[in-house]
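*Asks:* Predicted model and sequence below, questions to follow.
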Amino acid sequence: MIPSVTRLLPFVGLAASLAAAQNIVDTGYAKYRGNQSFPDTVAYLGVPYAEPPVGDLRFRAPLPLNTSRVTAESAGKIIDLTENPEFCVQGSTGAGDAGGAGSEDCLKLNIYAPAGAKKGDNLPVLVYIHGGGYVYGNPANWPYDHWIHQSPNVVIASVYYRLNSIGFLTAPEMLTNPSLGDLNAGFKDQSMALEWVSEHIDAFGGDPNKVTIDGQSAGAASIELHLVANEKPRFHGAILQSIYRTPLPQVEQQRDMFNYYSTQAGCGSGSVEKKMACLRSADISALSRAQDLVMYNFTGHYHSFHPVIDKKLFIDYPTVSLEKGHLADVPVMAGSCANETLSSGTNITAALKFYFPALTQQDLEEFLPEYPLSDFNSAAQQFQVATGESDVICGRKIVGRAAAKKNKAFTYRYNQPVNGAAATTHSSENWMMFLGTSTGFNGSTTFQPQTDADRAFAAELIAYWLSFVRAADPSAHKLARSPAWPPYTAASPMRIVLNEPADKSTTVSGVTTELEPELEGKRCAFVQTKALHQQA
């Protein structure tokens, strides 16, 4: 007997109610509705983790989220978080564009969780910190819905943090007069996000005692800084993808840039106190123009705003801290792309001096014998390796060796070019892992089509990454077709090589393993000796 429609209606209503409950989370101070992007996946887009850093809070360390305020403002209503929030104010990519898009009220998280995940599920957590040179970047360009869909047994949070001058303005007087503002505010945003995760991720089904931090490029540099920072670690594992070995200037080395920036923003007169008061009240468009002018026209050694050595959070340069064993005792996974460099041109020493202004003439003269043309196929490859190892690539070995002395370490060489490109350049793995993302100006991206082989390879990568998140071992939950990922040790510096199979098979892996080349290890040991003058 077929039941009547009238008799089915209560059950239809119950089913709809249950489905709706799968994408609503109660943090205890507010209820959030997320976007159910797959039947098993919910994305909560723009969860606040700190007070809006606006008005008098501009250029200051973030304040913890006032949950009582959020409760009062929501008035018991469910807060809709089904669309990406405004990203943080962007700087220029350096490709002739102007920055300025975005908002200062941006201290938020995109949280991706299995549908219906709840407190007590105790799922491992991945916290992602995006790249972009500390100058630009929008977490919406690296979505994680498909990661949860592939492996609905983790929770992922992607961090929005202040960038460029808004996040990293440095006046030397801040060292002794914190009322002026706070050094490294953008980095402190990341720390505040981790603190929020520790306190509240359990509402989304996450386990605050099983948090892995991950970042690419400047995001990986941020992870390196979290490993060595003079603060309580709020994470239990770390992934570093193409570590941006940018100099961390001493605060006094930023004085000329601060003065130039202040002048361009219309705040160039008077004491530092007056300049900071002016900058704090200036229109954001004036600050955006000023930070772009720093990148394009400032003639001093440093032309963008980055973390600095403040002798509080960062006592030493990261490489020096790692050499001394001053790093968090957690398992680490680190790697780089096969052919990457962040330098341009053809003159090796000129490029190194531009990237690392504190290198001396003697330092530069010592580099060239380490990279003789006879070791390479061409002058172009010589330039790429000689600059790329200092810029990015040697971070893999430097972090891997330091981590292996304390805990487990795994390293990789990513070797799959993007979309038929001739070489595997910086950020190539992002294109593969995030649906063909190809980032552009002012927080934009284009998602390019991927082949079946690309999607199959991406699934291997995601499985390795989330296996590390779940078990501190990329092999524990790898795909069946993927080879085991060997640990990296000083005695046996093995690494995995990540690439698609040559025949573009979707059922057979193209991933292999290799021993770190002795010559590369020797060159990176040399690079490590230059840490003080590279300020990296």
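*Replies:* Noted; the coordinates are in hand.
*Asks:* C-alpha only now, for contacts and for neighbours.
*Replies:* Fine.
*Asks:* if I pick the most centrally placed residue in the chain, what's in contact with it?
*Replies:* Within the chain, the residue whose C-alpha comes closest to the C-alpha centroid is residue 219; the distance, by C-alpha atoms, centre = their mean, is 2.3 Å. When contacts are counted by C-alpha atoms under 8 Å, 6 or more residues apart in numbering, residue 219 touches 128-132, 240, 243-244.
*Asks:* And for residue 191?
*Replies:* Counting by C-alpha under 8 Å, 6+ apart, residue 191 makes contact with nothing.
*Asks:* Kindly report the same for the one 10 residues further on.
*Replies:* By C-alpha under 8 Å, 6+ apart, the contact list for residue 201 reads 207-208.
*Asks:* from what I can see residue 449 touches residue 438, true?
*Replies:* No - Residue 449 is beyond contact range of residue 438, at 10.6 Å (criterion: C-alpha atoms under 8 Å).
*Asks:* Who has more neighbours out of these two?
*Replies:* In this comparison of residue 449 against residue 438, neighbours counted by other C-alpha atoms under 10 Å, the higher total goes to residue 438 at 18 against 11.
*Asks:* that's a helix at the more buried one, yeah?
*Replies:* No - inclusion of residue 438 in a helix is not indicated when DSSP: H, G, I helix; E, B strand; the rest coil is applied; the result is strand.
*Asks:* what about it, distance to residue 51?
*Replies:* With the distance defined as C-alpha to C-alpha, to the nearest Å, residue 438 ends up 31 Å from residue 51.
*Asks:* so what's residue 279 closest to, chain neighbours aside?
*Replies:* Of all residues not flanking residue 279 in the chain, residue 267 sits nearest, at 6.3 Å (C-alpha to C-alpha, 6 or more residues apart in numbering).
*Asks:* Using the three-state scheme, assign the nearest residue to residue 262 once chain neighbours are set aside.
*Replies:* Ranked by C-alpha to C-alpha, 6+ apart and with sequence neighbours excluded, the top spatial neighbour of residue 262 is residue 268, at 4.9 Å. Of the three states, residue 268 takes coil under three-state DSSP.
*Asks:* Quick check: residue 268 touching residue 257?
*Replies:* No - Residue 268 lies out of contact with residue 257 (C-alpha under 8 Å); the separation is 11.7 Å.
*Asks:* of these two, who's got more company?
*Replies:* Neighbour totals were compared for residue 268 and residue 257, and residue 257 leads with 24 against 19 (other C-alpha under 10 Å).
*Asks:* hang on, that one is in a helix, isn't it?
*Replies:* Yes - using three-state DSSP, the secondary structure at residue 257 is a helix.
*Asks:* How much space separates it from residue 395?
*Replies:* In this view, residue 257 and residue 395 are 27 Å apart by C-alpha to C-alpha.
*Asks:* What residues does residue 170 make contact with?
*Replies:* Neighbour list for residue 170: 183-184, 251, 254-255, 258, 305, 308 [criterion: C-alpha under 8 Å, 6+ apart].
*Asks:* this is the comparison structure:
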Amino acid sequence: MTVVHTRSGAVRGIAYDGVRAWRGIPYAQPPVGVLRWAAPHREVAWDGIRDGSRFGNRAPQQPSQGLGFGVSLDTDDEAPFEEDCLYLNVCAPEDAAEGARMPVQVWIHGGGYTVGSGAQFIGDGAAVARRGIVVVTFNYRLGALGLLNLGGLLGPAEASAANNTLRDQIAALAWVRENIAGFGGDPGNVTVQGVSAGGKSVVNLMAAPAAKGLFHRAITHSGGDHVATPDATTSLARRLTDLLDPPGGDLTRLRDVPAKDVLAAQLALADGIQATWIWRPTVDGGLLPQRPTRALAAGHAAGIPLVIGSTGNEAGLYHLMDPTAADHTATIRHEIFGTGAEQAAATYAALHPDSTPEDTDRMFMSDERYRASTLRLADAQAHHAPVWHYLFTGPFPGLPEEFWMFHGSDIPYAWGLYEDSAEPAVAVLCHGVQDAWTAFRRHAVPQSDHLPAWPEYDPVSRATMILDTAPHIAFDGACPQYKVLWADRDWTPGTWWPLP
């Protein structure tokens, strides 16, 4: 079954190493010309059989500066960066048959909404597919081309522009619902999973009424509640459009500006690691009615089981890639705790007496950006569905120990990239994560013979699976400062680096 018929035409995939893969399938029309900054339109049907052997174009972006996983995979590194980027990929077990009704995993890539692609680092997701899962990855619009709040400048006719990244994700999920049975997947058992901006996207989808019914389980790695107000995104849109030169200075002709110039203006505002939190979805009262934490607390994702977690040294990656990140700790602490900022620093020192001030500052920044936000989301959803929380503290093979537990370092384990590691403890941990995630996709409960029994999370005990070479259960979210400082604190994460 290498030829599959989709709603818009037939596509021929490839077979290798126990899987079949179909790449570069359009799930919407190219968002170019008059469709730039428009909501995604259904893809145009094609005649004949489409070649599905190559990955589709990646969204325009600055090449990623992130750390790789040190694993050689057939990824989309050669795919061009083009505005025509709304493509997805499907990977299924080699023996999958149409109508087989296998669980489906839809992966949402990370990259701060500014870089990345569905296949980056993970290829087709073959290790997961070989476990009897149909894997879907996809590209979506990034940065200003996906999140520019033109509605704040030009009025309701351009309202969709602020959240087209989220609309693209919903369109991809709608394609899955209509087509995945032809690849052997079960449209009634879809898990959405993502890391970083992809993890944030998962909870945004949980909060978005338009995504209701398109998925049934959720896994989020190092995500959080990172959205923005209309005023904030309108201000950002004004700063960006001031750098552009539409014909006659007419903002209604922004679609005539080349995509490379839009990207150049975006990078002039912020590039590299400093750009990772500039662009974000807008709480617009429509597609995204309210912040995800509040939506989950109100039961908007009731009945959606959730696995959610983060890593032990989230901020370490940012401090490595831009040492000035550490310079902003005092400012961020004061923005959140005001006159209690010094007491907050003292609390970290008291709870972690063996750590240096630099260590506790890094803990604070990790909590502010990921861990505390993750626990607040877990608290909110646990009132309405089963939740399991984890903290990843395992090795990052091939890198010195000071790089372990960095942001995203659990992803190779989630994709089975270390199942054949020469280090037995790493291989066992990878199998444990793979088992647990596979069980969750199948039966909505994560479990593995390589892990201890994993209790459900609740806002009192906050049971947490510590994913390490000696996995165990901890309580209080494995974060004693959370209960003391963060549980009742309401803040909107901004950027660490101010815009120029």
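*Replies:* That came through fine. Every value quoted in this text rests on a predicted model; they were computed, and no experiment measured them.
*Asks:* Overlay them and tell me the TM-score.
*Replies:* The TM-score (TM-score structural alignment, normalised by the length of structure 2) is 0.85; 467 aligned residues with a C-alpha RMSD of 3.0 Å.
*Asks:* Contacts only, for the residue nearest to residue 262 of structure 1.
*Replies:* Residues in contact with residue 268 of structure 1, defined by C-alpha under 8 Å, 6+ apart, are 259-260, 262, 275.
*Asks:* Please list all residues in contact with the spatially closest residue to residue 388 of structure 1 that is not a sequence neighbour.
*Replies:* The spatial neighbour of residue 388 of structure 1 that comes closest, neighbours along the chain excluded (C-alpha to C-alpha, 6+ apart), is residue 341 at 3.8 Å. Shown here is residue 341 of structure 1, whose contacts under the criterion C-alpha under 8 Å, 6+ apart are 384-385, 387-389, 391-393, 425-426.
*Asks:* which of those count as buried?
*Replies:* 384-385, 387-389, 391-393, 425-426 (16 or more other C-alpha atoms under 10 Å).
*Asks:* Reformat these as CSV; add secondary structure and distance to residue 140 of structure 1.
*Replies:* As requested, those are exported to CSV (DSSP: H, G, I helix; E, B strand; the rest coil; distance: C-alpha to C-alpha, whole Å):
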residue, secondary structure, distance to residue 140 of structure 1
384, helix, 31
385, helix, 32
387, helix, 31
388, helix, 28
389, helix, 30
391, helix, 26
392, helix, 25
393, helix, 27
425, coil, 22
426, coil, 19
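*Asks:* Which helix runs longest in structure 2?
*Replies:* In structure 2, ranked by residue count with DSSP state H as the criterion, the top helix is helix 424-443.
*Asks:* Have a look at how far, on average, the following helix or strand past that helix is from structure 1.
*Replies:* Helices and strands here follow DSSP states H and E; after helix 424-443 of structure 2, the next one along the chain is strand 464-467. After superposition onto structure 1, strand 464-467 of structure 2 sits on average 1.4 Å from its aligned residues (mean C-alpha distance after the TM-score superposition for structure 1).
*Asks:* Report the aligned residue range of structure 1 for the helix or strand just after strand 464-467 of structure 2.
*Replies:* Next along the chain after strand 464-467 of structure 2, taking DSSP H and E as the criterion, comes strand 472-474. Here strand 472-474 of structure 2 aligns to structure 1 at residues 512-514, judged by TM-score structural alignment.
*Asks:* what does that stretch rub up against?
*Replies:* 483, 485-486, 494-499.
*Asks:* got it, and stretch 401-410 of structure 1?
*Replies:* Applying C-alpha under 8 Å, 6+ apart, the contact partners of stretch 401-410 of structure 1 are 322-323, 325, 327, 329-334, 400, 485-490, 495.
*Asks:* give me that answer again for 6 Å
*Replies:* When contacts are taken as C-alpha atoms under 6 Å, 6 or more residues apart in numbering, the neighbours of stretch 401-410 of structure 1 outside the stretch itself are 322, 329-333, 400, 487-489.
*Asks:* now stretch 246-263 of structure 1
*Replies:* Counting by C-alpha under 6 Å, 6+ apart, the neighbours of stretch 246-263 of structure 1 from elsewhere in the structure are 172, 268, 290, 307-309, 535-536.
*Asks:* Closest one of the residues you listed to residue 417 of structure 1?
*Replies:* Ranked by distance to residue 417 of structure 1 (C-alpha to C-alpha), the contacts of stretch 246-263 of structure 1 are led by residue 536 at 27.5 Å.
*Asks:* Excluding residues flanking it in the chain, which one is nearest the counterpart of residue 108 of structure 1 in structure 2?
*Replies:* Under the alignment (TM-score structural alignment), residue 108 of structure 1 maps onto residue 87 of structure 2. Ranked by C-alpha to C-alpha, 6+ apart and with sequence neighbours excluded, the top spatial neighbour of residue 87 of structure 2 is residue 26, at 4.4 Å.
*Asks:* Please pull up the equivalent of the one you found in structure 1.
*Replies:* Counting by TM-score structural alignment, the partner of residue 26 of structure 2 is residue 48.
*Asks:* how many other residues sit next to its match?
*Replies:* Neighbourhood size, residue 48 of structure 1 [other C-alpha under 10 Å]: 22.
*Asks:* just residue 95 of structure 2 next, same as before
*Replies:* When neighbours are counted by other C-alpha under 10 Å, residue 95 of structure 2 registers 14.
*Asks:* quick check, it in a strand?
*Replies:* No - assignment of residue 95 of structure 2 by three-state DSSP gives coil, placing it outside any strand.
*Asks:* Next up, the contacts around it.
*Replies:* Applying C-alpha under 6 Å, 6+ apart, no residues qualify as near residue 95 of structure 2.
*Asks:* element containing residue 73 of structure 1, please.
*Replies:* In this structure, residue 73 of structure 1 is located in helix 67-74 according to DSSP H and E.
*Asks:* I meant residue 260 of structure 1, not that one.
*Replies:* helix 255-264.
*Asks:* where's that helix relative to the chain centroid, distance-wise?
*Replies:* Using C-alpha atoms, centre = their mean, to the nearest Å, the distance from the centre of helix 255-264 of structure 1 to the centre of the chain it belongs to is 27 Å.
*Asks:* Beyond it, next helix or strand please.
*Replies:* As assigned by DSSP H and E, the chain's next helix or strand after helix 255-264 of structure 1 is helix 272-281.
*Asks:* right, and the helix or strand after that next one?
*Replies:* Downstream of helix 272-281 of structure 1 (by DSSP H and E), the next one is helix 284-297.
*Asks:* The aligned partner of residue 454 of structure 2 in structure 1 and residue 68 of structure 1: what is the separation?
*Replies:* In structure 1, the residue equivalent to residue 454 of structure 2 is residue 485, according to TM-score structural alignment. Counting by C-alpha to C-alpha, the gap between residue 485 of structure 1 and residue 68 of structure 1 amounts to 47 Å.
*Asks:* Mind checking which of those two has more residues around it?
*Replies:* The neighbour count for residue 485 of structure 1 versus residue 68, taken as other C-alpha under 10 Å, is higher for residue 485 (22 against 11).
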